[in-house]
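Undergrad: one predicted model, sequence on top.
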Amino acid sequence: MFFDESRLKDPGFFRENRLDAHSDHAVEPAYRLPLNGLWKFAHAVNPAQVIPGFEQPDFDCRGWNDIHVPAHIQLEGWGRPQYCNTEYPWDGLADIRPGELPENYNPVACYVKYFRLPEDMRGKRVFISFQGVESCVALWLNGTYIGFSSDSFTPHEFELTEALREGENKLACRVYRWCAGSWLEDQDFLRFSGIFRDVYIYAVSPVHVWDMKIVAEPDEAFTGGSLRWQVKTETPAGTKLAVCLRDGEQVIAKAEGTVSGQADTSGTLQVERIRLWSAEDPYLYELRVRLSAPDGTEETAVQKIGFRKIEIKNSVILVNGVRVVFKGVNRHDFCGETGRAVTEEKIRRDLLTMKRNNINAIRTSHYPNSSALYRLCDELGFYVIDENNMESHGMWDMLWQGYIEKDQMFPGAQKAWEPLLLDRVRSVTERDRNHPSVIIWSCGNESLTGPVILAMSREFKRLDPTRPVHYEGDHQVDYYDPSLRLREITDIETEMYTPADRIRAYLKEHREKPFILCEYTHSMGNSNGAMHKYTELAYEEELYQGGFIWDFIDQALVMRDRFGKETLTYGGDWDDRPTDGIFCGNGIVFADGKETPKLQEVKYNYQNIVVRPDAEKMEVINRHMFTSTAAFRCVAVLAKDGKEIARREIETDVAPLSSAVYPLPFGKQKEPGEYAVTVSFLLRKDEPWASAGFETAFGQGVWTVKEKEHTCRRQAGELFCMSSPWNISVRGDSFSVQFSRLSGALTSYRCGETEYLKAPLMPNFWRAPTNNDMGNRMPQRYAQWKIASQYGMAGFNPETGKRNAAVRPEKQADGSVTFTMTYDLPTTPAASCAVSYRIRPCGRVDVRMDYDPVKELGDMPEFGMITKLSADLDRVRFYGLGPLENYTDRREGARLGIWDYRAGENLTPYLMPQECGNRTGIRWAEITNAWGQGLKLWLNGGEFSALPWTPHEIENAAHGCELPPVNYTVLKMSAQQMGIAGDDSWGARTHPEYLLDVTKPLCFEFSFKGI
């Protein structure tokens, strides 16, 4: 037998001599030789450049370069990473039709590993396992061709026994970047190649469990359970079989028998009382299958199992008889340092982040993830949609753009691709079926629909009838071919990025299936606005059962910029062409695993306890499926004007999926001030994912006790005004304020000899566009407001030749001085805004900005003012909604309090610099230097941010490292900034209720004073 390279583009050539897929159970003893580490390596740009005969034992490869395994070759110095979303990675580089492969550019990675078999593995049957190779591998041992396999994301295993030699052995691989299967691996991810998951050699003793099939389900009362087991064994005659189920060290059920030769043996274990597995309580038992041969040889197969039942009744998905709401994320195998070559340590790190932020479900987008993920999901508690490796999104686009016809689209109805895809279905099912965390199978992603995908769905159900099957593309059947009645592909009506109101309307007419969003609230850059609309819909409409955020982690790579500083890079930064640029940055965590501020909102929306306190009581709504609130400590904190004045612990016991009202233990507050009660639910004990005392949920109520109104009294001190041809000045005791008649701006505010303003205080209507803004063309619609922000003037008018644009200062009864500037805005049609100032004798300046909306101009990104302070004034303390950045459509997870940050830390390091760092509901804020000197602001519930850069500077940078050196602290204050949106990032706009309301005059009032 020899390897026929010409068959790479044949969809029927996807395995040769590869072992059948099997479960990923552990065995004791395990005879295993890890091959991770350094391999010898040579790179060829195309198959014609592969070094002839390098696989042969007498060809010495020891002088070749070294490469790490597992790793992507592009991160080891050969080729470059590439990011493509829907377009195929060879687009524009090779003119090929669907099913063909580039001839001159199909890189081949040639790997060689020299090894010696350990003593305890000799004399046994020996196999090799590649857990993940992208996109296919051809294998030789000592010059003998062993076999071939494609499918980048499930194991490839081959027997090596006959080709082994005494002493040193030479293993050689060719890993092709593209093969026929690559047409079905057009996922939205970074494009790599190479051996990127573990490789190991293992030996099998004469007694061996090849495969285990386990179904552990509770009875109808969910008190007892049955465990159906089936094992595939290979043993000598008379081998004893012992099956036992353990709860810790206690054996709670067992069975015995004998097996001989190659056999499939099955049975059932009954358990009278069980503890159910769920994401809330991921309780695991251990199944052990021991084989004992007559000669004393033994092997034990070990599998962790959980008793749980998944079913759909009355169009509702039930877990253990209870309706489930998926509070999910889509997950790529990815980390910023090593791409998809992710260690178990990094997987655990990310899962802990998910648990701490109330995420209970994962969709493995869009391929089977590393086997370690499923073990950890069993242990920590997640519901998993396990997705088959299929996406042909690029062909979908080609079809819509008219480059191909429907009958050229695959898989569609093209039966030539069906065996390959059914093989992939079998690979993921057989590997992952024993994991209780896997509750739904998925045919794949964004490949339209057709009879081949229907055959895949039926194969899932044949192999495992205990789980439902999901596929989003099924709802597109009417577009693909109305004559095909294929709505049986999926058991769950699934869509992507559908607005909440459209889901509500759909479910009024369609009640046949449960409904989930397999992708929603697109988390690109500063995003996830209006997420709460989806959260509440899940508790208003029974058939809507939640969704999966796109996605968990930014697909960016940690590299060094031209100055040697470590930075995160994205599509195009690696000179990859074609590329889809920044669109790989959609994570709720950054590529290095650090949390983004977006998680503040995700955690709140996904929390399982909703608390609604007011001045006297609190309503507690328990959204847990199986857990009482008694499992948590409930702590209530009362604050007055941001400062804690009392703390009490409250005993609660609200049953799952119910609510109760409890009185608050603080009594009625009489002293004037603003009060906030924050009720938190904390872990009572340490959990695998967080320590005791960790807050899992909170709610806050705010109210005010008003004081009696006082008559206005004249303030101490006297103000002196000076009006000159160029400036207007107001001086008081140890302070002065100056305005320019040339620009109309407040240009100076001094306390003593210290000047606080490094730039004029000017009206501002603009923000640095977010990724969502770019996607919905906000800059094009609102461009005039950027011009108005940069070039609005209230001073010299060249048409009249006059400089005095200000009303003459007027003294008020309380001793203050007021006057107004009118700013002409360079818009079409023309507009203006008025800014009035009231300077008090104490040094406080009250500012009011008014705008009478011009209908033709519509709304604007922001309505407020902006100035620059010294960069030394970088310490920010504020009383408002925090602690992390928040916006009018993303502040459910923020809470009222006194918070602090440094201006330099307030730039959220999104992959592309954009609007960030905003806070809403601001009562007051202080911006000071290290000695406490600076400004105090009173914002009357408005918004503000303090950053080292202006919106224009932020907008003008494609990466954080491109921002200029820090010279200032830029203070931006507003009545409101438009919401950041996030239903999707390619057209969805901010919801109307989170835009500025220009049906009435806009007014922004704030005050400041030196401190």
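TA: Yep, it's here.
Undergrad: please count neighbours and contacts with C-alpha atoms only from this point.
TA: Fine.
Undergrad: run the chain-centre distance for stretch 174-187.
TA: Counting by CA atoms, centre = their mean, to the nearest Å, stretch 174-187 is centred 26 Å from the centre of its parent chain.
Undergrad: again, but for stretch 305-324
TA: Its chain's C-alpha centre and that of stretch 305-324 lie 26 Å apart, by CA atoms, centre = their mean.
Undergrad: how about the strands in the stretch 51-200 of the chain?
TA: In the stretch 51-200 of the chain, the strands defined using DSSP state E, counting those that start in this stretch lie at 65-69, 82-84, 108-116, 125-130, 133-134, 136-141, 144-150, 156-159, 168-176, 189-191, 194-195, 199-204.
Undergrad: the third one packs against which elements?
TA: Read that as strand 108-116. The contact analysis (3 or more CA pairs under 8 Å, 6 or more residues apart in numbering; DSSP states H and E) places strand 108-116 against strand 37-44, strand 168-176.
Undergrad: just say which of those strands is most tucked in.
TA: When the helices and strands packed on strand 108-116 are scored by mean count of other CA atoms under 10 Å, the highest mean neighbour count falls to strand 168-176 (a mean of 22).
Undergrad: picking up where we left off before, closest one to Pro663 among the helices and strands packed on strand 108-116?
TA: Pro663 sits nearest to strand 37-44 of all the helices and strands packed on strand 108-116, at 61.9 Å, using CA to CA.
Undergrad: next one: the closest one to chain centre, how far?
TA: Computed by CA atoms, centre = their mean, the chain-centroid distance of strand 37-44 equals 34 Å.
Undergrad: between that strand and strand 108-116, how many degrees?
TA: 150 degrees (axes from the mean of the first three to the mean of the last three CA atoms, to 10 degrees).
Undergrad: need the strands of the stretch 51-200 of the chain in a markdown table (columns: distance to Cys721).
TA: A markdown table is the format used below for these (distance: least, CA to CA, whole Å):
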| stretch | distance to Cys721 |
| --- | --- |
| strand 65-69 | 75 |
| strand 82-84 | 62 |
| strand 108-116 | 79 |
| strand 125-130 | 82 |
| strand 133-134 | 76 |
| strand 136-141 | 81 |
| strand 144-150 | 82 |
| strand 156-159 | 84 |
| strand 168-176 | 80 |
| strand 189-191 | 64 |
| strand 194-195 | 75 |
| strand 199-204 | 81 |
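Undergrad: in addition, the following structure is provided for comparison:
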Amino acid sequence: MKLWENYQLDHINRQAARAHFLSFPTKTKAQLNENRYTHAFKNLNGTWQFMFLQAPEYSPQNFYQPDFDTTDMATITVPGSWQVQGFGKMHYSDLWYNFPINPPYVPTINPTGIYKRTFTIDDTFTDQKIILRFNGVDSAFEVWVNGHSVGYSKGARNEAEFDITELAQIGGANDLTVRVYQWSDGTYLEDQDMWWLSGIYRDVELLGVPQTGINDFTVVADLDDTYQDGRLTVTTCLRQAANQTVQFELLDPTGQLAYQTEQTVSNANFTINAEIPAVAKWTAETPNLYTLYMTVKQDDQILEVIPQKVGFRNIHVEGDTFLVNGVAIKFKGVNRHDYNPKNGRVVAKAEIEKDIILMKQFNINAIRTSHYPNSYYLYDLCDQYGMYLIAEADVECHGFELTEKYDWITDDPKWETAYVSRLTRMISREKNHPAILFWSLGNESAFGHNFRKMAEVAKEMDATRLVHYEGDFDAEVVDVYSTMYSWLEHPTKKPLMRDIIADSKKPHILCEYAHAMGNGPGNLKDYQDLFYAHDKLQGGFIWEWFDHGIESYDEQGHKYYRYGGDFGDDPSNKDFCIDGLLMPDRTPSPGLYEYKKVIEPIETTMLDLATGQIQLRSRLDFANLNQFKLVYTILADDQLLQSGEMALPDVPARQTTELELPYQLDFTPLPGTVYLLNLSYQLKTDAAYASAGHELATAQFELPIHTKGLMIQPTGQLTVAEHGAYLDVTGNNFSLQFDQVQGRLLSLCRDGLELIEQGPHFTFWRAPISNDMEIVDEMKKKQFLHLEHETVQNFHYEQLADCLIVTVQTLNGTTNSPWHYDCRYQYTIYPSGDIRFNLQGTPGGKLDMAPDMLPRLGVVLNLNQNLEQVRYFGRGPHENYADSKEAGLLGVYTNTVDGLFTNYVVPQANGNHLDTKWSAFTDDRGQGIVFSTEETFNFSTSFYDEVTVDNALHTNELTKADHIVVNLDYKQNAIGTFSCGQWQLDQYRTKVEPFELNFRITPFNNKEASDQAIAHEILQPGE
């Protein structure tokens, strides 16, 4: 049997898994807690020599010897995956194994990388135990030092340490050779939803540690039954049973000594227990960390000092909830991969820290390490900043799902070692991190013997944490009932959230929900309202944090991001890896802003607008609201009338309080103006993750001040003339033209500048979004919604004393559709150049054949390409939809046409703004056009026609039109999360329904009047 196919061989000479920690020669250096100050440390990252082979058997003879001729070898960067460095093939899949399923066997063609480098070891390593550590190698690998075999390891996302003390040469050159196999029997447990990337992709390190020091230790920092006093247990394992003294010092978060003891030991293993009164507890909201120093002495000489951060907290299940420090917390989480758009799964500490800081700034409090142990930096940072963790083992066997034998190896006891090893190595490395609440056994691997054994081992190794695995559908061995993408409503899907609420006897979390793919996710507030309403529903984790696009450049140098299928990889799940709240360049998506709002820490209820009485409800689980200040403003549209701020009083977690805002409503209302009270809850002082003034919650209320707009009576003369099929209308400083055959407004000019290049026409189509992926064939190949037809049935105009009324009757349908809309367009044109536009639509034909929902109901029109400066009153500043509008506060916003376009990795419909009362487009000289209404409409704009967006697969394929596209909609469909999860909820859908859309079109020059003033006018036609 080939080494890399021996599934019952877990390793050769790999050291037993242990906690990840640093050892220092003095306490002073231990306080700095940096690698360079340890006893001896050498980072082996950098440029290595590299040979890429089609199979291990093609390896040259004696390639592992120091004198092997490396002249013809290439070079490669470590850490790094070889596929992103030009070796082998990029491949993305969510599900499939890329070879026949025949465990434990893998393909004969098994891409293999031989890595070589030399290094020197200085005399700081003298008399030390020398450990070679690989933090991550995919998928299996062998190691040689100075021509001698060191060992073999697998488990791509787990650390592997080897003792090379007897092989290393201090003071001279050392030769290191590593042979890495892309495929191994371990690959059958590594079928996660991500790019298949191979090689040495995490740090390679050389450690020197004392021969008789601490090899491993376990810290349990629990709480007593009252959650007040700490219970500290430290179990220590020395490398040798020798007479040594071990001193333990525990410093509290302020640096004061909280506990100290010293023991003389002669056994390798020993334990200390201590009671620490009135401890400062660790939670994600209050990440209080103690520091434990373990000092090992022999003959009064310090051998080593080991620092360890300690967080006191308690996790246990009580009834149908799990409690952290006695509180049934709510996860407001995300799933996170290690990811970088240039380097694949190679991530630096600084990148991870940016992730954690950004999550905290957006109110996220939890991470699931989907679906493997992450880089060790992450766990330290989660302890430090405060982030709950579900730590997941490197186990996923998803491809077996399609074999009708999903539990093929999961329920085979012969594979027990392979499964359990991955769990024990994870727990051993990460056990001392207070951030970890759950050990997760893996992901999407069915259920059977090996998961039962893993759960048993997890409890034996660590009874202080809970066990999670979504694939245990009956919650047989796990502590929490976990589901993915459980629906809120569906005629057949089970279990729905209401069923879980009724039936579950254990705490419930959604380990994945709200698939953040492209424009989305929707329904976030609907889920969060349920979480808040039921204690047993303890939150969930959005899928996922990052879009996994690969940074690329086209021939013109334009940057874009490739995804599955772009590298000839087949089969591929294509853009299914573009499903994050962050775009590949770290730009927060509109969905992330929506999530921040939905999970914000303060919920505001208006009690009395007239007197400024509000109620605050804390959505925090532990921290006090006195960390915030409240900044309030009153706006008349965009004009600031009043503002003030106040520090929030003491409001314990989960409690409410009432406040009175000292504003005065004694101003004189202006015609047509909307008065808004905006509340912003900001940090009073600097926090670890944000500066003072950072906003974490908002609220908005429209004041009960309603005035009609200023009455304007248009004046002047209209000239109307027919020229063949065209109808020309002119006034004092404007002209417009209709095509009587097509029933279209062709053009609108003012002061010689053409503003409208194609007038409004009815549409129910928008370019599909990622969340339409399950229904796009229905929309395009059955309903042909993208192939719209408009048949003009009548064109009529009537000139009155003060206006011209143009009425167009049309029938609007799609290719081969037996259903349609009967539409009536009406343009009322005034001598001032104002146009009242009215569109009425009535469904007709065989409505039983009509679709369940439509992408939109509205009109599209084209403007002069120079009118790219945009102002509007509506929800903003980010795009918003019926099921994703909580972050969209009403106001006046200024932007550009390009700025209002969300540049998703996969181009798709975007940029909608609900509750718009007016939108204005101007050029750089102030000439432009205003669309306004006494009601509201949906508004969006871009330089791209729907067909352009629909056809483009990547951003660099978008070609700007020579006009600006504007959509003004009666209604636009919700976005849902149907790419993987809940479709558009019925209450948010755009259906085949009667509608009426009204707005006014006003050409203007902002030297004469502002867009805002025009929008506040009401036309009062003469008698």
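TA: The structure has been received and is ready for your questions. What you see is a predicted model, and the numbers here were worked out from it, not measured in a lab.
Undergrad: fetch the TM-score of the aligned pair.
TA: Overlay of the two chains. TM-score (TM-score structural alignment, normalised by the length of structure 1): 0.93; 969 aligned residues with a CA RMSD of 2.0 Å.
Undergrad: just to revisit the earlier point, between the strands of the stretch 51-200 of structure 1, which gets nearest to Asp614 of structure 1?
TA: Per CA to CA, nearest to Asp614 of structure 1 of these: strand 189-191, 46.5 Å.
Undergrad: in structure 2, what residues pair with the closest one?
TA: Following TM-score structural alignment, the aligned partner range for strand 189-191 of structure 1 in structure 2 is 194-196.
Undergrad: give the buried residues for that stretch.
TA: Residues of stretch 194-196 of structure 2 classed as buried: 194-196 (neighbour count, 16 or more other CA atoms under 10 Å).
Undergrad: pick out whichever of the residues you listed sits closest to Val992 of structure 2.
TA: Distances from Val992 of structure 2 to the buried residues of stretch 194-196 of structure 2, taken by CA to CA, are shortest for Met194, at 39.0 Å.
Undergrad: quick one: that closest one and Cys577 touch, right?
TA: Yes: taking contacts as CA atoms under 8 Å, Met194 of structure 2 lies within contact range of Cys577: 6.7 Å.
Undergrad: between the two, which contacts overlap?
TA: By the contact definition CA atoms under 8 Å, 6 or more residues apart in numbering, Met194 of structure 2 and Cys577 are jointly contacted by 92, 94, 548.
Undergrad: okay, the helices and strands packed on strand 108-116 of structure 1 in JSON lines with distance to Gly893 of structure 1 next?
TA: As requested, those are exported to JSON lines (distance: least, CA to CA, whole Å):
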{"stretch": "strand 37-44", "distance to Gly893 of structure 1": "45"}
{"stretch": "strand 168-176", "distance to Gly893 of structure 1": "47"}
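Undergrad: now the strands for the stretch 201-350 of structure 2?
TA: 204-210, 214-223, 230-238, 244-251, 257-265, 269-276, 290-298, 301-310, 315-318, 321-324, 331-335.
Undergrad: could you do the stretch 701-850 of structure 1 as well?
TA: With strands called from DSSP E, counting those that start in this stretch, the stretch 701-850 of structure 1 shows them at 720-723, 727-732, 735-740, 746-751, 754-755, 762-764, 810-811, 817-825, 831-839, 845-851.
Undergrad: nearest to Arg363 of structure 1, out of those?
TA: Taking CA to CA, strand 762-764 is the member of these nearest to Arg363 of structure 1, at 42.2 Å.
Undergrad: could you list every helix and strand in contact with the closest one?
TA: On a contact count with 3+ CA pairs under 8 Å, 6+ apart, strand 762-764 of structure 1 meets helix 778-791, strand 862-870.
Undergrad: Provide the aligned range in structure 2 for the helix or strand just after the last one.
TA: Under the assignment DSSP states H and E, the closest C-terminal helix or strand after strand 862-870 of structure 1 is strand 875-882. The alignment of strand 875-882 of structure 1 onto structure 2 (TM-score structural alignment) covers residues 869-876.
Undergrad: for that stretch, give me the average deviation versus structure 1.
TA: On superposition with structure 1, the mean distance recorded for stretch 869-876 of structure 2 (mean CA distance after the TM-score superposition for structure 1) is 0.8 Å.
Undergrad: and the contacts of that stretch?
TA: Contact with stretch 869-876 of structure 2 is made by 637, 885, 887-897, 913-924, as judged by CA under 8 Å, 6+ apart.
Undergrad: how about stretch 259-266 of structure 1?
TA: With CA under 8 Å, 6+ apart as the test, stretch 259-266 of structure 1 has contacts from 228-241.
Undergrad: try 7 Å this time
TA: Residues from elsewhere that reach stretch 259-266 of structure 1 (CA atoms under 7 Å, 6 or more residues apart in numbering): 229-241.
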